[in-house]
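Chemist: Sharing a model that was predicted from the sequence below.
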Amino acid sequence: MKKIFAFLFVLFSIFTVHAQIERVKWTTETEKLSDTEYHLIYKAEIEDHWHLYSQFLPEDSTIPTEFFYNEEQLGKDFELIGKATESESITDFDKVFQMDLTYFEDHATFTQKIRILNPEIKNIESEASYQACDDKSCIFDSQVLNFSLTGSSEVVVATIDDKSKVLSEKLQLNVTGWDKYEKEEVKEKSNFGIFILGFLGGLIALLTPCVFPMIPLTVSFFTKSASNSQKGLVNAMLYGVFILLIYVLLSLPFHFLDSLNPEILNTISTNVWLNIFFFLILAFFAFSFFGYYEITLPASWGNKMDAASSNIGGFIGIFFMALTLAIVSFSCTGPILGSLLAGSLTSDGGAMQLTMGMTGFGLALALPFTLFAMFPKWLNALPKSGGWLNTVKVVLGFLELAMAFKFLSNADLVKHWGLLKREVFIGIWIVLGIGLLLYLLGKIKFPHDGPLKKLSFGRISFAVLVAAFVVYLIPGLTNTKHANLKLLSGFPPPLPYSLYEKESDCPLGLNCYKDLAEGLEAAKTENKPIMLDFTGWACVNCRKMEEQVWSQDKIYNLLKKDYVIVSLYVDDRKELDEDEQFQFIKHNGSLKNIKTIGDKWATLQTLNFASNSQPFYVLLNHDMELLNYTNAYETDDEAYYDWLMEGLKNFKE
């Protein structure tokens, strides 16, 4: 079972077909290198507008191309020498999985070197397992191939036994009613969200003691040192542009790394040691904000930049002034940038999201210098520097520490250590929230805090918000329906990762079936419609749908009382019982080995619905007739409720 799938948003389309469409055609060749060594050459012809994925993908992105061999032959008749090599590929942003992936267009060649151990062997059987996608949908498929060591090779025209024929037929649902419903369109997501987060981070950085006092000093310098007010305004605007440019430039090296190896950025979200590293770094930043030590770049850097800005006039001098600001303010901006870096690179957007975040951050820092230069009278409205700036730093320290535990939680989930179960994680946040509340009320102090004579309105207001957040977290410690903290969905560990023993392993404790035949029988007995829930154990968007949408009272009650849920886990790698394993013969005459539960349900999904995206929901009656259009990642609970109600209405009619 793969860990967290890196796709946070899946585009898909539904085709009116009842047999899997062949998007990739495979042929084989054999190249003799010596009496005992051969090259097995796989050649794939890929349909226009579709692409086939590389063998070498980020660990938890999507399904790579893989080659398997007959277990009775491998190690006895021949052995593999190294890994299969592949022809020139493309690494680019994939619209389906919203991340940089490596894939092939038009055609691909894979070459596996082998050594013959049995001189009598004439043929080698292999299975190519792969996923192919266009811009909207995917298929997951496999094909049994034959390599002849006597000079001929061909795609096997499969024959299967009677058991396989019977079990293959059961996968064909013969779904009807496709002509009644329109195809669903899903909008692409953008990087605007990370830009806004970066912008907010920049606004917070402005309120730190390293940056805030620089605003009136720098603006006064430009307005007074220039020969005229117009030139001073231009210089101040240029200064702001250079601040923005510097932070954008900081993200460019990550694009270089991304182009060399996208795995460097895209595997961070599930890399245990990198998550632990981020935990330690953010904790280190947090205690810096608390005032126990300062994180600064070498003083010589700032001195050199300051000297350069004084000695060099014009545009270049202003650029060095902006660079000086970035260096001397690092002790306050560094921790915020560190959080932005970690948050961007542990999402699926990689370097591009980092650039968007840095752009937002730089823009927020640059705007005040430009605006106050344009309207210098506004400087009179700025609050005076004082102890409140240190308060901002300490508050940021608590937020950094809370964020740090998110990364430690990622590592814990991947390794299943059980250290940060959901209730433990929420408990830590409650403790940090109480600590922040006590600080705001003046009950605890840190090294750089002065005497607190009275509580300001802003301090009291923020303390109330913190107290409200702590109260909101408390139900998360319980084993009740209120433990689902929907506003934080996807941030704490998932609901099943709990200290409590759950009565049901179905989402939200709903009744569900994990076998289609059992679910259909229950639906007939209870006279209810079926909701096929194509899901995955490690599907992030599936959990978001369950915790944020299914948990809505009217949707929850509708699913519980009026539907039979059949949850089919397409990433379940548990092997089927031997008498349930079979070979599925496809329309092109090749075979797919159905060995695991996931193989079975993934094949059923692509065969009947020509889609390989999760979550994926289908409403059916007992005769396998559609009751509404198929649905996917629909976060609008009203729209999802209407979709369910329409299906129920059609069932009753």
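Modeler: Structure received.

Chemist: alpha carbons only for contacts and neighbour counts from here, please
Modeler: Will do.

Chemist: Do a quick rundown of the helices in the stretch 501-650 of the chain.
Modeler: Per DSSP state H, counting those that start in this stretch, the stretch 501-650 of the chain carries helices over the ranges 516-526, 540-544, 553-562, 597-609, 637-652.

Chemist: ok, residues contacting the last one?
Modeler: Helix 637-652 is contacted from outside by 529, 549-550, 552, 554-555, 558, 562, 619, 621, 627-628, 634, using C-alpha atoms under 8 Å, 6 or more residues apart in numbering.

Chemist: that older thread, export the helices of the stretch 501-650 of the chain to a markdown table and tack on mean neighbour count and distance to Ile81?
Modeler: A markdown table is the format used below for those (neighbours: other C-alpha atoms under 10 Å; distance: least, C-alpha to C-alpha, whole Å):
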| stretch | mean neighbour count | distance to Ile81 |
| --- | --- | --- |
| helix 516-526 | 16 | 42 |
| helix 540-544 | 22 | 37 |
| helix 553-562 | 15 | 53 |
| helix 597-609 | 23 | 28 |
| helix 637-652 | 17 | 52 |
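
Chemist: returning to what we had before: and the contacts of helix 637-652, which two are furthest apart?
Modeler: Gln552 and Asn621 (24.1 Å; C-alpha to C-alpha).

Chemist: alright, now check it against this:
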Amino acid sequence: MRYITVFIALFFSSLGLFSQDNDNPVKWSQEVKKISDTDYELILKGDIAEGWHVYSQFTSEGGSLPSEFSYKNAGENYELVGETLESETIVEYSDIFEVDETYFKETAVFTQKIKLLKPDVNQIDINFFYQVCKEVCIPVDADFSFVLDGGTAVKEEKTIDEHSKVLSSALKIDLKNKELLGSTHKGGGTSSSLWMIFGLGFLGGLIALLTPCVFPMIPLTVSFFTKHSQKKSKGIINALLYGFFIVLIYFLLSLPFHIFDSVDSQILNTIATNIWLNIAFFLIFVFFSFSFFGYYELTLPSSWANKMDAASSKIGGVIGIFFMAVTLAIVSFSCTGPILGGLLGSTVLEEGDVAMNLSAGMTGFGVALALPFALFALFPAWLNSLPKSGGWMTTVKVVLGFLELALALKFLSNADLVGNWGILKREIFLGIWVVLFVLLALYLFGIFRFPHDGPKQKLSAGRKVMGLVSAAFSIYIVLGLLGVSSLKLLSGFPPPAFYSVFETESDCPLGIDCYKDFDEGVAHAKKVNKPILLDFTGWACVNCRKMEENVWSEPDVYAILKEDYVLISLYVDDRKELPKSEQFDFKYDTGRVKHIETVGQKWGTFQTVNFNAASQPYYVLMSPNLEILNTAVQYTDSDVYREWLREGLVNFKNN
């Protein structure tokens, strides 16, 4: 468990998602105390954010990783006098590692005395490795410099060259009426989106109930609670408590993403647009799908389930019921794992507060999974109406396998779009989907079978209906490819229409003339004296595609965009490398320096610096003289967007 936690943290750290400035839950300050001409005391003080803690150098072996100091050139320029001392710590037993752990809360102070061996030494450089933890642990590898001038240490200042200063200055623009951006309008879709994601999670939980890993456990578990309790009411209460713990467990699985999001608000967006992570998701989902097809079975280590089961029997009471719920989660993983993976994947593809979305989806999944245990405990006679386990559950797994493959293709498409590879164009993507759903229809009609299918039997009415639905969906996609239908039901999922195998007049959404460079777009807007629609978008942004295909495509909205505005679309996830002459280092006000080498890094930094925003889609209306004309808008409906555009035109004409 320890190594899994550390691996996850190191993995995200390797992506550059944790830094030493305001992303870090610990703020460090330095001090040097002069004792004599050769003796000094180095003091490093950390202010730790609420809820977080940092482990001591002397925490027990076998637990979390201890803090560790490396003193550069020690023994050559200076010598250490004694060990590095620590301020007051807390000692607490860890149930996970079964050792006493020592850590700091709120404040950590480290003090080290040194004696100079060379009189001309004026700076001591150290490396400090530590873990800062909440529900997860983040490893940090930090460098500090202490200047021996008899006073406060001076931290090394990162500098950028003149070339970078010029390009950094050009990235910042002089916006007028910038205060309007403080009231970004989202169209009131956040709460409804959470309920929709909760509903999708609930649907996923209902599907999981129909799998052979979960379904047979319903009557067994309910019977256990109702028959092994002295009172019927006690059995019902225990079953309800069991259901509550199931919901709690799946909700808790989403908590690490809130921690990651609080440390770096862009972490999940980075995941969603990272080429190699999208390829990894693609491979994982393909792996999941073939497990549903019966070629192998995914299971967590059986020892986990055995330990949880033993704990539930040994402890009893409320805690014992909790461990029973954990046992269910572990035992049913082979069926629920791929479904939860799909939920995670689809949530990452959504825009907005992804951590909240994931919590809503996971809670919905847990509620659906827990519901039958509570209902059948209240009404045990209903157990007699449950259908018998059988081949229909295998059919459910195969259907899920095909759906996993369809979702996997979205991740491969993200990597293709962000990398501008031109491999998985819109027609190819949709063509593969047609093949997948035709194969699903053929399976449901009994044309071919998978290894874990039982003896061939007469097709049930349910299988026939599902086969017809799959065939109809394939026809719907074909009609969309032929231009007969608009495929609005799939908006945001396939690549955009302009990402086509056929030559298109424009690589802009809906064929609207657009500029993909801010300065070029502003120059054209000045020339034609039209207001600007600044569109911060992304190749892998699902809600961006939904806005373009469902809102921008509305005839009156389309007319306004095409005739009355100059569209500037900036892709913040474009991994295309900038020419060497346009690459530079950008220095934030915090002192952090970021190297800008891709088109997406440039426009992502441009959005953050000038608009204090980092989400997509993000729309801004401005005049050619950079006057903000209206509040910024994100994902919303066509009515709100239409009025927003019209209000911007009125404000432009009145300026």
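Modeler: It's in. Just so it is clear, the structure is predicted and the values come from calculations on it, not from any experiment.

Chemist: sorry, back to before: closest to Ser385 of structure 1 out of the helices of the stretch 501-650 of structure 1?
Modeler: Ser385 of structure 1 lies closest to helix 540-544 among the helices of the stretch 501-650 of structure 1, at 43.1 Å (C-alpha to C-alpha).

Chemist: which other helices and strands contact that closest one?
Modeler: Contacts defined by 3 or more C-alpha pairs under 8 Å, 6 or more residues apart in numbering; DSSP states H and E place helix 540-544 of structure 1 against no helix or strand at all.

Chemist: one more time with 10 Å
Modeler: Other elements packing on helix 540-544 of structure 1 under the criterion 3 or more C-alpha pairs under 10 Å, 6 or more residues apart in numbering; DSSP states H and E are strand 530-535.

Chemist: With structure 2 overlaid, report how far the strand it packs on is off on average.
Modeler: Its matched residues in structure 2 lie on average 3.3 Å from strand 530-535 of structure 1 after superposition (mean C-alpha distance after the TM-score superposition for structure 1).

Chemist: ok now that strand, how far from the chain's centre?
Modeler: Counting by C-alpha atoms, centre = their mean, to the nearest Å, strand 530-535 of structure 1 is centred 22 Å from the centre of its parent chain.

Chemist: picking up where we left off before, which of the contacts of helix 637-652 of structure 1 lies at the shortest distance from Asp306 of structure 1?
Modeler: Glu634 (53.1 Å).

Chemist: on that earlier part again, compare Gln552 and Asn621 of structure 1 (neighbour count), which wins?
Modeler: Neighbour totals were compared for Gln552 of structure 1 and Asn621, and Asn621 leads with 22 against 16 (other C-alpha atoms under 10 Å).

Chemist: residue contacts, that one?
Modeler: 175, 520, 523-524, 527-531, 627, 647-648, 650-652 (C-alpha atoms under 10 Å, 6 or more residues apart in numbering).

Chemist: if you set the cut-off to 6 Å instead, what comes out?
Modeler: Pro529 (C-alpha atoms under 6 Å, 6 or more residues apart in numbering).

Chemist: distance of it from Leu648 of structure 1?
Modeler: Remark: distance between Asn621 of structure 1 and Leu648 of structure 1 (C-alpha to C-alpha, to the nearest Å) = 9 Å.

Chemist: Helices along the stretch 51-200 of structure 1, start to end?
Modeler: Applying DSSP H, counting those that start in this stretch to the stretch 51-200 of structure 1 gives helices spanning 162-171, 192-206.

Chemist: winner for burial among those?
Modeler: helix 192-206 (a mean of 21; mean count of other C-alpha atoms under 10 Å).

Chemist: Measure the mean distance from it to structure 2 post-superposition.
Modeler: When structure 2 is overlaid, helix 192-206 of structure 1 sits 2.6 Å from its aligned residues on average, using mean C-alpha distance after the TM-score superposition for structure 1.
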